[in-house]
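Novice: No letters, just coordinates:
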């Protein structure tokens, strides 16, 4: 079965064409910087030639259209026609408490995604657009949604509850859900395989650090805590998200009536109000915390891309250096906290774009953790090739530190295959 996997991130769209059950990756590619003038698509031809095409990708709907064109384009495509695709697997982020497992996508699933846009304002709209664009062309095949929250459903209640009036949980399902579940699931299993240990006998912390970032604590095969919460806004400093903040900051921002109008123009969603308002509304604060904070907000260079931030820091930009320092420090804090929650640590895993490819992040996150048995070999750390899995801890490190390229697409394809074959 040939399965098209679509993984719509906040500013990227990964795709893979995977054949199961034998697991053969026919092709894969990625669109990056979606929604900007610098957007592009990277893909590989059947002859093995790697191509980068600069193409304007205003949103994920157009992104899916471009991917389907590339897949079938003469000379660079991998299939003769779209009829070869037998199923589509979608990475979905938030279905609230209504949906927390992989499911066949129908209007009920799409409606759940719409209802929960406030809980995942960067991802759910992208997921909905991806589903709509794919179904418009491939509506005759089954579409399966694989939710980020599923892996974290083993968290104990004392970990996922907020210390708010209990009635808010009963009425609204207001609790911590966690995200990046397919990634944490995959890399934790792969790390155990790499090290030759039994998955259900070790304590693992997985650090998924990309534009979106989260850390999970996995005790003998079960997730017991994770850094993201009811929405993907909680936890680490991220590309454009603030991560953990004092909730009083929101009240403070909403109470101010003296914002310079030019300062808040981009946060005001109602265009008719832009010339008159001098205060923020809740939706403006949400935009600020989710799309203009994090590395973007601190670095002050108009980009949240870690490559741009590193480049600016190397040129002496103190704001960019501060952004990088804050990210490394926050990752380290969570590693320490989750080692405590686990009652020890056997394996530390780094994954996702920054975690896999930025050795400086791994150095910053592990520095100072020697007391708890974390020691990395800097020669191994810096020499690890892009996209390569490997152990980067020193031989005398009690905790094994590894880098595992994530493969969310495989996990999505596997769930899609299982659901489709069972439904036949």
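Specialist: Yep, it's here. Quick caveat: nothing in here was measured; it's all calculated off a predicted structure.
Novice: From here on, just use CA atoms for contacts and neighbour counts.
Specialist: Noted.
Novice: Can you pull up the most central residue in the protein?
Specialist: When Cα atoms, centre = their mean is applied to the chain, the residue found nearest the centroid is residue 212 (4.5 Å).
Novice: Surely that one touches residue 234?
Specialist: No. At 10.5 Å, residue 212 and residue 234 do not qualify as touching, with contact defined as Cα atoms under 8 Å.
Novice: the strands in the stretch 251-400 of the chain, which residues?
Specialist: 347-351, 390-391, 400-403 (DSSP state E, counting those that start in this stretch).
Novice: which helices and strands sit right next to the second one?
Specialist: Just to be clear, that refers to strand 390-391. strand 400-403 (3 or more Cα pairs under 8 Å, 6 or more residues apart in numbering; DSSP states H and E).
Novice: quick one: buried residues of the following helix or strand past the strand it packs on?
Specialist: Downstream of strand 400-403, the next assigned helix or strand under DSSP states H and E is helix 408-423. With burial defined by 16 or more other Cα atoms under 10 Å, the residues of helix 408-423 counted as buried are 408-417, 419-420.
Novice: now do stretch 123-135
Specialist: 123-134.
Novice: Other residues contacting that stretch?
Specialist: 6, 8-10, 59-62, 64-65, 90-94, 110, 113-114, 116-117, 143 (Cα atoms under 8 Å, 6 or more residues apart in numbering).
Novice: okay, now the one to match up with it:
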């Protein structure tokens, strides 16, 4: 039997086909600049060729809200519920659901299983989870820290434990997923105790197009001038590294930094500084760490970024192992499906 895993982005479709029981990769691809998810899926299926023995199709879904805390089989009611979270992750959830619908159309006999980026953080301690708003907002509206990139942080945690040669129950680590989106997590005993992203993927670190942490008063101030849709677009698509430097691509951004372009250097310094602040805070919360783990396209791929982050943390990182791992969200999804379906 086999498990097909899809990671559907707004303009991309990443897929991997795993064979059971060992989850060996039989086929994989990353389709970019797609016209739509239906056409992308058909292209992927042509590349895969043999579709026999696919027991399930796994999907990464970014926001599972307060309801979905483990993998779930997609039904009409589940899909309808997930649609309610689209506005909380507008860069991600609509595309995730488009991938699911494409599979329902072209592979209707194969069950679709959603795995959630928020699930890894579903049991955060209350002091990390609950915002200091009137308690009714948490109790009645479930306004809380959900956390994101959970599949990546979980994958990085498992890889780090193997490199440390320790069981998950004995490790204390900080995982830094740095990519177009970026987040940091504090993990102790195999469980996250805090993470930088919050109710939505807007909170936390400065990112390629998202500002990260902001004084809420700034939002109130901007809301006097911008309608909610425009403000949403500003915060999700026009802020962060792009907003400060004008660079929409991290490689071009680093090139501008090397050329000492003032705005690019400013953006780089702010990005590094904010990552360092979170690492320092989580180091304190954990009471020391065994390892700092970098993952994501920037975290695992760009040494200059890692060096800049670590350079300002020499005192607290003395004796701490620096681990770089390539995250494998698709395999993490396949493992969760194998366990959930017991196949």
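Specialist: Received it, and whenever you're ready, just let me know what you need. These numbers come from a predicted model, not from an experiment.
Novice: Tabulate the buried residues of stretch 123-135 of structure 1 in a markdown table, adding columns for secondary structure and distance to residue 294 of structure 1.
Specialist: Listed next are those as a markdown table, based on DSSP: H, G, I helix; E, B strand; the rest coil; distance: Cα to Cα, whole Å:
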| residue | secondary structure | distance to residue 294 of structure 1 |
| --- | --- | --- |
| 123 | coil | 16 |
| 124 | helix | 20 |
| 125 | helix | 20 |
| 126 | helix | 20 |
| 127 | helix | 22 |
| 128 | helix | 25 |
| 129 | helix | 25 |
| 130 | helix | 26 |
| 131 | helix | 28 |
| 132 | helix | 30 |
| 133 | helix | 30 |
| 134 | helix | 31 |
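Novice: TSV for the residues you listed, including distance to residue 370 of structure 1?
Specialist: Output for the buried residues of stretch 123-135 of structure 1, formatted as TSV (distance: Cα to Cα, whole Å):
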residue	distance to residue 370 of structure 1
123	37
124	40
125	42
126	41
127	41
128	44
129	46
130	44
131	46
132	49
133	49
134	48
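Novice: mind listing which of the contacts of stretch 123-135 of structure 1 are in helices?
Specialist: 60-62, 64-65, 110, 113-114 (DSSP state H).
Novice: Looking at those residues, state which has the most neighbours.
Specialist: Neighbour counts for those (other Cα atoms under 10 Å) peak at residue 60, which has 27 neighbours.
Novice: Spit out the contact partners of that one.
Specialist: With Cα under 8 Å, 6+ apart, residue 60 of structure 1 has these contacts: 8, 13, 34, 126, 129-130.
Novice: can you check residue 58 of structure 2 too?
Specialist: 3-6, 112-115, 333-334, 337.
Novice: at 10 Å instead, please
Specialist: Residue 58 of structure 2 sits next to 3-7, 15-17, 71-74, 100, 111-115, 330, 333-334, 336-337 when contact means Cα atoms under 10 Å, 6 or more residues apart in numbering.
Novice: among these, which are in strands?
Specialist: 3-7, 15-17, 72-73, 112-115 (DSSP state E).
Novice: hang on, the earlier thing: just name the closest of the buried residues of helix 408-423 of structure 1 to residue 41 of structure 1, please.
Specialist: residue 409 (17.2 Å; Cα to Cα).
Novice: Residue in structure 2 paired with the closest one?
Specialist: For residue 409 of structure 1, the aligned position in structure 2 is residue 330, judged by TM-score structural alignment.
Novice: Isn't that match up against residue 24?
Specialist: No. Counting by Cα atoms under 10 Å, residue 330 of structure 2 sits too far from residue 24 to count as a contact (11.8 Å).
Novice: list the residues that contact both of these two?
Specialist: With Cα under 10 Å, 6+ apart as the test, residue 330 of structure 2 and residue 24 both reach 16-18.
Novice: Adding neighbour count and distance to residue 306 of structure 2, write those residues out as JSON lines.
Specialist: Shown next, in JSON lines, are those (neighbours: other Cα atoms under 10 Å; distance: Cα to Cα, whole Å):
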{"residue": "16", "neighbour count": "22", "distance to residue 306 of structure 2": "28"}
{"residue": "17", "neighbour count": "24", "distance to residue 306 of structure 2": "32"}
{"residue": "18", "neighbour count": "23", "distance to residue 306 of structure 2": "32"}
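Novice: the helices in the stretch 251-400 of structure 1, which residues?
Specialist: Listed in chain order, the helices of the stretch 251-400 of structure 1 (DSSP state H, counting those that start in this stretch) span 261-264, 282-291, 294-299, 306-314, 318-342, 352-357, 359-366, 378-383.
Novice: Most tightly packed of the ones you listed?
Specialist: Of all the helices of the stretch 251-400 of structure 1, helix 294-299 has the most neighbours on average by mean count of other Cα atoms under 10 Å, namely a mean of 24.
Novice: That one maps to which residues in structure 2?
Specialist: Against structure 2, helix 294-299 of structure 1 falls on residues 240-245 (TM-score structural alignment).
Novice: List the contacts of residue 331 of structure 2.
Specialist: Neighbours of residue 331 of structure 2 in contact, by Cα under 10 Å, 6+ apart: 3-5, 16-18, 23-25, 151, 155, 337.
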